[in-house]
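Asks: Structural data only, the sequence is not supplied:
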């Protein structure tokens, strides 16, 4: 889920849930919430605010970098660092 959060630049407030569907963490989720100025040249950082299952009470951050935007579609890389 996202909502516009800036009057001068393309920026969103993002609410993300990463869901693990395979492996050791299957069924667990990680929750991310924060401001995302999608065209920032060096990428951006958003906080990990919790999760479920193995990631209950998790903390950390995600670094996002946009590679391509095509209309409403985008290719974004997320590097996520989690303490749980």
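Replies: Alright, I've got the coordinates. Keep in mind that this is a model prediction, so the values were computed, not measured.

Asks: all contacts plus neighbour counts: C-alpha atoms, from now on.
Replies: OK.

Asks: Please list all residues in contact with residue 79.
Replies: Residues counted as contacts of residue 79 (C-alpha atoms under 8 Å, 6 or more residues apart in numbering) are 62-64.

Asks: Just the buried residues of stretch 69-84, please?
Replies: Neighbour-count burial for stretch 69-84, counted by 16 or more other C-alpha atoms under 10 Å, picks out residue 80.

Asks: next one: it to chain centre, how far?
Replies: Remark: stretch 69-84 is offset 6 Å from the chain centroid, using C-alpha atoms, centre = their mean, to the nearest Å.

Asks: A further structure is provided below for comparison with the first:
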């Protein structure tokens, strides 16, 4: 289960714009891959209360992974788009990682 801060920048001291909430599970026996369901729940500015949901199988180590956006709500209702995920740091022993998500959204 995840419930992590969603910030404008990579530093935790960056402006908080929402929460990244969801879950993931190991999804491969012979490679490092996850099955993920994740919600970007925005808490700042005009997108406060809006969400974007992504679902995918995530190979963790490629530099950039493309993730389809499958659902959105409130101000982003009927939006479509995708997310590019990048891993900047990870510590498997601690179960900790620093990720960057670039979200590309088209909506009315």
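Replies: Received the coordinates, thanks. Please read all numbers here as calculations on a predicted model, not as lab measurements.

Asks: that older thread, will you turn the contacts of residue 79 of structure 1 into JSON lines that also has distance to residue 82 of structure 1, secondary structure and neighbour count?
Replies: Shown next, in JSON lines, are these (distance: C-alpha to C-alpha, whole Å; DSSP: H, G, I helix; E, B strand; the rest coil; neighbours: other C-alpha atoms under 10 Å):
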{"residue": "62", "distance to residue 82 of structure 1": "8", "secondary structure": "strand", "neighbour count": "19"}
{"residue": "63", "distance to residue 82 of structure 1": "12", "secondary structure": "strand", "neighbour count": "15"}
{"residue": "64", "distance to residue 82 of structure 1": "14", "secondary structure": "strand", "neighbour count": "20"}
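
Asks: ok, which stretches of structure 1 are helices?
Replies: Counting by DSSP state H, structure 1 has no helices at all.

Asks: Residue 39 of structure 2 -> structure 1?
Replies: Mapped onto structure 1 by TM-score structural alignment, residue 39 of structure 2 lines up with residue 17.

Asks: Name the nearest residue to its match, sequence neighbours excluded.
Replies: residue 31 (4.6 Å; C-alpha to C-alpha, 6 or more residues apart in numbering).
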